[in-house]
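**Student:** just the structure for this:
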Amino acid sequence: MSHKNPRTGNSQSSTIVIKLGTSSICDEETNLPLLSNLSLMVETVVKLRSLGNRVVLVTSGAIGVGLRRLNKDKKPKKLSAIQALAAVGQGRLMRMYDDLFSQLNQPIAQILLTRHDLADRTQYLNAVNTFSELLSMGVVPIVNENDTISVSEIRFGDNDTLSAITAGMVNADYLFLMTDVDCLYTDNPRTNPDVKPVEVVEDVGALKDQVTVSSPGSSLGTGGMVTKLIAADLATAAGVTTIITRGSTPKNIISIIANLSNVDDQNLVSYKNPSLIPLHTRFLAKNNPMMDKKWWILHGLHTGGTVFIDEGAVKAITKAGQKSSLFAAGIVKCEGNFVTHQAVKLIFEKFHVNENGEEIPELITVGKGLVNYSSTEISRIKGCKSNEIEKKLGYADSECVIHRDNLVVILKDPEY
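**Tutor:** Okay, here's the model as predicted:
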């Protein structure tokens, strides 16, 4: 199957990441594995591979399988108990995948990740290189969060987010988020008969004002449609076309990708033959995706603290074409305990006067970056000029607090 690659417009194979949720793997009532769903997914992955594509599978289900193995009915709330169930279920889940893929002579590999694994640049690049080698060997990597050792501060929180991180790491062309509905709707289709499908999304931020996505995931899963929108936002920022479609009909993936060759333009805005394509929601990849390092800073790193900056600093680091580094002179205060080279969030505190004459603060997120000084050092040098840093600290490791190469600006409107 030859089709236009969404990144290049050329007719060539693609790298595809498929995220399979717990509800597509385990029965919500009995926790028994849904072998028919899994078999169809395995057949689909192998078919995609035979057509020349590289495929990564991001899976949930370890906790559900663990519940079944220990004959428990409900997922516990205690973190250590959940981690124990994941430890029981993870091996059995991989054995199930290996049994199914082995029937079609397809080798697989297990990759367990936590956000902590990606916080170090070297470890991040090692993971990227491992993915690259596995894919070049014709192996299907099967990715899951390492629930056995993750703690609340460093967990991805749901495998939708993990799949988006993975898609960015492997420079994927497509991310498929398989769920229990055909696509994203304007409201919950189970309770509102007047809902309408959302077929194409160009701006995830604008979409949040148009649809209702407050319903949670299944009793076994951690996600819902909210986490899928977050994942779509992350993946499209990395240049990955993201698609939501029904998990019980995985062969739809093949039809969707095949018909993407029939789009009117390289931006995948419309299809020539929409009647041939199963219902789904497609999130268009950004035309100017973030470079790998900045995407890693924004999405791969745990945020260690917050640095509050003044209006002058906001204008300096957001001005188009002249984006500056962040200097100590523009820093108002910092919160949290963080060390040098850790990631921090940048916040501008804008004040509004209400009808009672009271000043009400509005916190505006400006960006995220890697600091050259610790929280203790920044508290001492905030508001200072660069040539005053050595006098304050007794040394000056850098003239700026965050260099522009290590700074990701996410504030779209410089007028706030």
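**Student:** going forward, measure contacts between C-alpha atoms and count neighbours the same way
**Tutor:** Fine.
**Student:** number of nearby residues for Asn406?
**Tutor:** 18 (other Cα atoms under 10 Å).
**Student:** test my guess that it contacts Leu370.
**Tutor:** Yes. Shown here, Asn406 and Leu370 form a contact pair, counting by Cα atoms under 8 Å, at 5.6 Å.
**Student:** structure for this one too, so we can compare:
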Amino acid sequence: MTDEVDLTGGTGTRQRIAGAQRIVVKVGSSSLTGGDGDLDDLAIGRLVDALAGRWRGGAQVVLVSSGAIAAGLNPLALPKRPRDLATQQAAAAVGQGALVAAYTASFGRHGARVGQVLLTEMDVTRRSHYVNARRTLVRLLHLGVVPVVNENDSVATQEIRFGDNDRLAALVAHLVKADALVLLSDVDALYDGPPSRPGARRIPVVRGAADLADVVVRGSGSKVGTGGMTTKIEAARIATGAGIPALVTSAALAAEALGGEDVGTVFEAPAVRPRGRLLWLRHASTARGRLELDAGAVDAVVAHRRSLLPAGIVGVSGRFDEGDAVDLVAPDGLVVGRGLVNYGSSELPAMLGRSTHDLGDELGEQYRREVIHRDDLALL
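**Tutor:** Predicted structure coming up:
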């Protein structure tokens, strides 16, 4: 038996979620499969009933769904989620069709159409891909379609994968400028310790990092999924950083969560959203390299929010092209920012420590540019 504390907390956030006009919902593999590993049509039906209720009420719904690899296990006679990438890709290729077919049939009962959107990390970390993915998702929503999003497991490699769909869901919520993010699994809330432990208390609301100081969480124990409560907390942090409130609960309580009832754990977010471009740099971009700065450059960039010039750079590592994201590193090794670089890694070493005036005189006007403009730089 578990205890609960502060049950009235987060009422305003729950109302924001209940009234959200554009909502992203993520569901894990373990909530979609039965004991035999097959897709559970009843579980899928209950989830879709809850989502369709919001859709019929005029809300736009994006469903980020795990389950492709899980759905491919039994057809391939695999007893559990494979460890090697090639077999994971094969299971995803077999299972993705079955997963989307189940959603198509279930949403069809409510008169709703679904559209499959498969993403790799590059689709939300490279700016040109990011803009294209956003355009596709928003157009589907305007056409009244429910996008069903998943990582493209059949082609993703270890180097370019999200690792879990919780992070993907948070980035999709940021991508489409959602009003709320709901993360569903087989655990009904965040607790201050293992939920099975006697006396474990549900945490109904998280207002900031201090509320998590004494929380003990662990990874996934599922044979078909990869995400645990740790990944959900991180996803909620990404969402709330974008001004998007988040809620963590079980798939069985989806209708109650979407209706604003006191279930699960809500993560409060500020009502005013930060600039979207800088949020993308912080959370959705992957650094392709590192620029090592001297103390003066760190002060200019961090304290005075100035652009980064080549005179303040003492080292370059990694391989990157113009327009890629790179990390800015202080002399003590601390990463202080991330920005979009105006020069490739092959050009920069010869420019270090030099003024833009001298570079322009010697190499041409295009070299009078800053290495990273302050509008393309996010502090971390």
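**Student:** what touches both of Asn406 and Leu370 of structure 1?
**Tutor:** Ile297 (Cα atoms under 8 Å, 6 or more residues apart in numbering).
**Student:** list the contacts of Thr286 of structure 2.
**Tutor:** 125-126, 325-326.
**Student:** preserved in structure 1, out of the residues you listed?
**Tutor:** Mapping the contacts of Thr286 of structure 2 onto structure 1 (both residues aligned by TM-score structural alignment, their matches' Cα atoms under 8 Å) leaves 125, 325 still in contact.
**Student:** now which of the contacts of Thr286 of structure 2 would you call buried?
**Tutor:** Among those, those scoring as buried are 125-126, 325-326 (criterion: 16 or more other Cα atoms under 10 Å).
**Student:** out of the residues you listed, flag the one nearest to Arg113 of structure 2.
**Tutor:** Distance ranking of those against Arg113 of structure 2, using Cα to Cα, places Thr125 first at 28.1 Å.
**Student:** isn't that closest one up against Arg288?
**Tutor:** No. Contact criterion Cα under 8 Å: Thr125 of structure 2 and Arg288 do not qualify, at 10.5 Å.
**Student:** now the helices: where do they sit in structure 2?
**Tutor:** 11-18, 41-56, 68-73, 85-108, 122-125, 127-142, 165-175, 229-241, 254-258, 276-279, 295-298, 356-363 (DSSP state H).
**Student:** among the ones you listed, which is nearest Ile313 of structure 2?
**Tutor:** helix 295-298 (7.4 Å).
**Student:** quick one: the closest one aligns where in structure 1?
**Tutor:** The aligned range for helix 295-298 of structure 2 in structure 1 is 311-314, by TM-score structural alignment.
**Student:** ok, Val371 of structure 2 - contacts?
**Tutor:** Per Cα under 8 Å, 6+ apart, neighbours of Val371 of structure 2: 307-310, 341-343.
**Student:** who wins for proximity to Gly315 of structure 2 among the helices of structure 2?
**Tutor:** Taking the helices of structure 2 one by one with Cα to Cα, helix 295-298 is closest: 12.4 Å.
**Student:** how big is the offset of that closest one relative to structure 1?
**Tutor:** Helix 295-298 of structure 2, aligned to structure 1 and superposed, deviates on average by 2.2 Å (mean Cα distance after the TM-score superposition for structure 1).
**Student:** which parts of that helix are buried?
**Tutor:** Buried residues in helix 295-298 of structure 2 (16+ other Cα under 10 Å): 297-298.
**Student:** residues contacting that helix, please?
**Tutor:** 308-309, 312-313, 330-331, 336.
**Student:** so which of the residues you listed comes closest to Pro79 of structure 2?
**Tutor:** Checking the contacts of helix 295-298 of structure 2 one by one against Pro79 of structure 2 (Cα to Cα), the nearest turns out to be Val336, at 45.1 Å.
**Student:** give me the neighbour count for the counterpart of that closest one in structure 1.
**Tutor:** Val336 of structure 2 maps onto Val366 of structure 1 when the alignment is built from TM-score structural alignment. Using other Cα under 10 Å, Val366 of structure 1 has 22 neighbouring residues.
**Student:** how about the equivalent of Ile254 of structure 1 over in structure 2, nearest residue that isn't a chain neighbour?
**Tutor:** Here Ile254 of structure 1 is matched to Leu258 in structure 2, going by TM-score structural alignment. Excluding the flanking residues, the one nearest Leu258 of structure 2 by Cα to Cα, 6 or more residues apart in numbering is Ala18, at 5.4 Å.
**Student:** tally of neighbours for that neighbour?
**Tutor:** 19.
**Student:** with Ser398 of structure 1 instead?
**Tutor:** 14.
**Student:** for the aligned residue in structure 1 for Ser31 of structure 2, give me its contacts.
**Tutor:** Aligned counterpart of Ser31 of structure 2 in structure 1: Ser24 (TM-score structural alignment). Shown in contact with Ser24 of structure 1 (Cα under 8 Å, 6+ apart): 34, 37-38, 178-180, 247-248.
**Student:** can you give me the separation between Ser24 of structure 1 and Leu38 of structure 1?
**Tutor:** 8 Å (Cα to Cα, to the nearest Å).
**Student:** alignment lookup: Phe320 of structure 2 to structure 1.
**Tutor:** Match for Phe320 of structure 2 (TM-score structural alignment): Phe338.
**Student:** list the contacts for that match?
**Tutor:** 304-305, 374-375.
**Student:** same question for Thr15 of structure 1.
**Tutor:** Contacts of Thr15 of structure 1 (Cα under 8 Å, 6+ apart): 53-56, 170-174.
**Student:** so can I have CSV of the residues you listed showing neighbour count and distance to Phe101 of structure 1?
**Tutor:** Shown next, in CSV, are the contacts of Thr15 of structure 1 (neighbours: other Cα atoms under 10 Å; distance: Cα to Cα, whole Å):
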residue, neighbour count, distance to Phe101 of structure 1
Asn53, 19, 16
Arg54, 26, 15
Val55, 24, 13
Val56, 27, 13
Val170, 21, 21
Asn171, 21, 24
Ala172, 25, 22
Asp173, 25, 23
Tyr174, 27, 22
